[in-house]
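Peer 1: Below: sequence and its predicted model.
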Amino acid sequence: MLNAIQLENILFLDIETVPEVENFNELDDDFQELFALKTQYQRKDEFTPEEFYERAGIWAEFGKIICISVGFFTQKSGERQFRVTTFQGDEERLLIEFSNLINNHFSLPQHLLCGHNVKEFDLPFIARRMLIHGIKIPTKLNLMGKKPWEVPHLDTLELWKFGDYKHFTSLKLLTKVLGVPSPKDDIDGSEVAKVFYKEKDIDRIATYCEKDVIAVAQIILKLRLQKLLSDDEVLRV
């Protein structure tokens, strides 16, 4: 089934998120109380809401997207190429740009969106943030009324599960066991907020995000028993 999909019909993607504001005390009283309630189970008695706030970026209600990296396969003069680019900066603007990309180039029935744990995290997060900004959700992200087999998304985590719904494998582990070059050679997800707010280095985060997109594409190739991408086949635009 996976080999029947044309690689050129897949849009690979990854997002990076951070808390919507840098510090807990920048939230108004309502949001502080709501964050405390939202995280009560995870925090238990070990952390105060303020201490736990560094993890706020994993919830669309308290976080924001700072970059979306995408990649797609093309054929140029018969040669395979993987093009990667990143939308970054102002969240509303990057969401509009991402929506335009999908609507203009990846909106046909044969097109698929692909990422690692994308069904549980990236795509729901994007859709929620779009609604918060009053942006119309592209059809490819709007799953209302769709049956599971009608969802136009590929998830490498789900593919690796082979139906085992108790199983979770990180992207770093999956690339390691499959012999794919690791994307985690600089920062990891836990450091993104610090790099964004303290170091103000969005380009470093974008590079990290793009490496994840390339890694997901490599995993799809590996699952199809196809040759991995070489550095010369990857073009950042």
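Peer 2: Nice, thanks for sending it over. Numbering: from 1, shown residues only.
Peer 1: going forward, measure contacts between C-alpha atoms and count neighbours the same way
Peer 2: OK.
Peer 1: from the chain's centre, how far out does the helix or strand where residue 50 lies sit?
Peer 2: Using DSSP states H and E, residue 50 falls within helix 49-52. Taking Cα atoms, centre = their mean, to the nearest Å, the mean C-alpha location of helix 49-52 is offset from the chain mean by 25 Å.
Peer 1: Check which residues of that helix are buried.
Peer 2: 49, 52 (16 or more other Cα atoms under 10 Å).
Peer 1: residues in contact with it?
Peer 2: Helix 49-52 is contacted from outside by 24, 25, 32, 35, 36, 39, 43, using Cα atoms under 8 Å, 6 or more residues apart in numbering.
Peer 1: Which of the three states applies to residue 72?
Peer 2: Three-state call for residue 72 (DSSP: H, G, I helix; E, B strand; the rest coil): strand.
Peer 1: For it, give me its contacts.
Peer 2: For residue 72, the contacting residues are 7, 8, 10, 11, 12, 82, 83, 84, by Cα under 8 Å, 6+ apart.
Peer 1: and the fourth one, how many neighbours?
Peer 2: Residue 11 sits with 23 neighbouring residues when counted by other Cα atoms under 10 Å.
Peer 1: Check the spacing between it and residue 84 real quick.
Peer 2: In this view, residue 11 and residue 84 are 10 Å apart by Cα to Cα, to the nearest Å.
Peer 1: hmm, back to that, restricted to helices, list the contacts of helix 49-52.
Peer 2: Judged by DSSP state H, the contacts of helix 49-52 include 32, 35, 36, 43 as members of helices.
Peer 1: thinking the first one is in contact with residue 38, fair?
Peer 2: Which is residue 32. No - counting by Cα atoms under 8 Å, residue 32 stays clear of residue 38, with 9.9 Å between them.
Peer 1: Structure two is appended below for comparative analysis:
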Amino acid sequence: MISKLNLENILFLDIETVPETESFSELNATKKELWKAKSQYQRKDEFTADEFYDRAGIWAEFGKIICVSVGYFHFEGDIRYFRVTSFYGDEVQILKDFKNLVISHFSQNKHLLCAHNGKEFDFPYIARRMIIHNITLPYKLNLFGKKPWEVPHLDTLELWKFGDYKTYTSLKLLTNVLGIPSPKEDIDGSEVYKVYYKDKDLDRIIKYCERDTIAVAQILLRLRGDELLHKNEIKYI
């Protein structure tokens, strides 16, 4: 039962991704053909591969991570804190820093990683990008040979489904129905490409990513029946 989990053993996270290059024209000829084939089902005849390229960030083979935000609970007696920090900039360094955090502070069997739709997006995306960059996977992301109940991942989307696998509930919708402040107060995922490549405003994306991470923690608190975090309990590191 999630009410039995020790909150201090959970690393909450969210990632932001963009296409590996700003424009389709920057890809080499082979990658262009591969992108055309990969995106054909989604874009059909409505968009050319070039027109659809701003969405390439959702695929680890054609995108890259520009920010990973993490958060974790810390208790000092009856005082509760939620500490938030972010890794951003060069993707290789982001992945190495994230891996070092997981290994140094969240590598024990009792530790869990938690994200919204993490099992379908965040966790496999991070793992794939690590392999692409020849970074050895930390134990928490290496699922080979693990039984389903041995996978150290929590997914707030999965928890909200309650076994109903035919539905998808976005983070924005779920925070709304649960009375949690929306993390999409400034931008949402569809705007990250523009803010990164056109506006060159990485700081804005970092803040957005951190709000998503906090929202994931708030959802888990609501699912447990716990009091939501107050602003004075959130500490940015």
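Peer 2: Sure, I can see it. Nothing here was measured: the structure is a model prediction, and the numbers come from that model.
Peer 1: Which stretches in the first structure count as strands?
Peer 2: Remark: strands assigned in the first structure by DSSP state E are 10-19, 63-76, 79-88, 112-115, 153-155, 234-236.
Peer 1: Does anything pack onto the fourth one? Which helices or strands?
Peer 2: In terms of contacts (3 or more Cα pairs under 8 Å, 6 or more residues apart in numbering; DSSP states H and E), strand 112-115 of the first structure is packed against strand 10-19, strand 153-155, helix 202-223.
Peer 1: Repeat the analysis, applying 7 Å as the threshold.
Peer 2: strand 10-19, strand 153-155 (3 or more Cα pairs under 7 Å, 6 or more residues apart in numbering; DSSP states H and E).
Peer 1: starting at the chain centroid, how far to it?
Peer 2: Chain-centre distance of strand 112-115 of the first structure: 10 Å, with Cα atoms, centre = their mean.
Peer 1: tell me, it lands on which residues of the second structure?
Peer 2: Mapped onto the second structure using TM-score structural alignment, strand 112-115 of the first structure covers residues 112-115.
Peer 1: Counterpart of residue 35 of the first structure over in the second structure?
Peer 2: For residue 35 of the first structure, the aligned position in the second structure is occupied by residue 35, per TM-score structural alignment.
Peer 1: distance of that match from residue 88 of the second structure?
Peer 2: Using Cα to Cα, residue 35 of the second structure is found at 26 Å from residue 88 of the second structure.
Peer 1: ok, now residue 69 of the second structure?
Peer 2: Applying Cα to Cα, the value for residue 69 of the second structure to residue 88 of the second structure is 8 Å.
Peer 1: Pick out whichever of the two has more residues nearby.
Peer 2: Using other Cα under 10 Å as the criterion, residue 69 of the second structure and residue 88 rank with residue 69 on top: 24 against 21.
Peer 1: Name the nearest residue to that one, ignoring sequence neighbours.
Peer 2: residue 86 (4.2 Å; Cα to Cα, 6 or more residues apart in numbering).
Peer 1: quick one on the thing from earlier: out of the contacts of helix 49-52 of the first structure, which are buried?
Peer 2: Buried members of those, scored by 16+ other Cα under 10 Å, are 24, 32, 35, 36, 39.
Peer 1: Any chance of these in a markdown table with distance to residue 1 of the first structure as columns?
Peer 2: Conversion of those to a markdown table gives the following (distance: Cα to Cα, whole Å):
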| residue | distance to residue 1 of the first structure |
| --- | --- |
| 24 | 47 |
| 32 | 47 |
| 35 | 43 |
| 36 | 45 |
| 39 | 40 |
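Peer 1: which among these gets closest to residue 105 of the first structure?
Peer 2: Residue 105 of the first structure has its nearest neighbour among those in residue 35, at 37.7 Å by Cα to Cα.
Peer 1: For residue 192 of the first structure, see how far away that closest one is.
Peer 2: Per Cα to Cα, residue 35 of the first structure is found 20 Å from residue 192 of the first structure.
Peer 1: In JSON lines: the helices and strands packed on strand 112-115 of the first structure, plus distance to residue 47 of the first structure.
Peer 2: As requested, those are exported to JSON lines (distance: least, Cα to Cα, whole Å):
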{"stretch": "strand 10-19", "distance to residue 47 of the first structure": "17"}
{"stretch": "strand 153-155", "distance to residue 47 of the first structure": "33"}
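Peer 1: so of the ones you listed, which one's packed in deepest?
Peer 2: Highest mean neighbour count among these (mean count of other Cα atoms under 10 Å): strand 10-19, with a mean of 25.
Peer 1: Counting by contacts, list what it packs against.
Peer 2: By 3+ Cα pairs under 7 Å, 6+ apart, strand 10-19 of the first structure packs against strand 63-76, strand 112-115, helix 202-223.
Peer 1: Measure the mean distance from that strand to the second structure post-superposition.
Peer 2: Mean deviation of strand 10-19 of the first structure from its aligned counterpart in the second structure after superposition (mean Cα distance after the TM-score superposition for the first structure): 0.1 Å.
Peer 1: now the angle between strand 79-88 and that strand, please.
Peer 2: 20 degrees (axes from the mean of the first three to the mean of the last three Cα atoms, to 10 degrees).
Peer 1: hmm, back to that, which residues are in contact with each of residue 11 and residue 84 of the first structure?
Peer 2: Overlap of the contact sets of residue 11 of the first structure and residue 84 (by Cα atoms under 7 Å, 6 or more residues apart in numbering) consists of 70, 71, 72.
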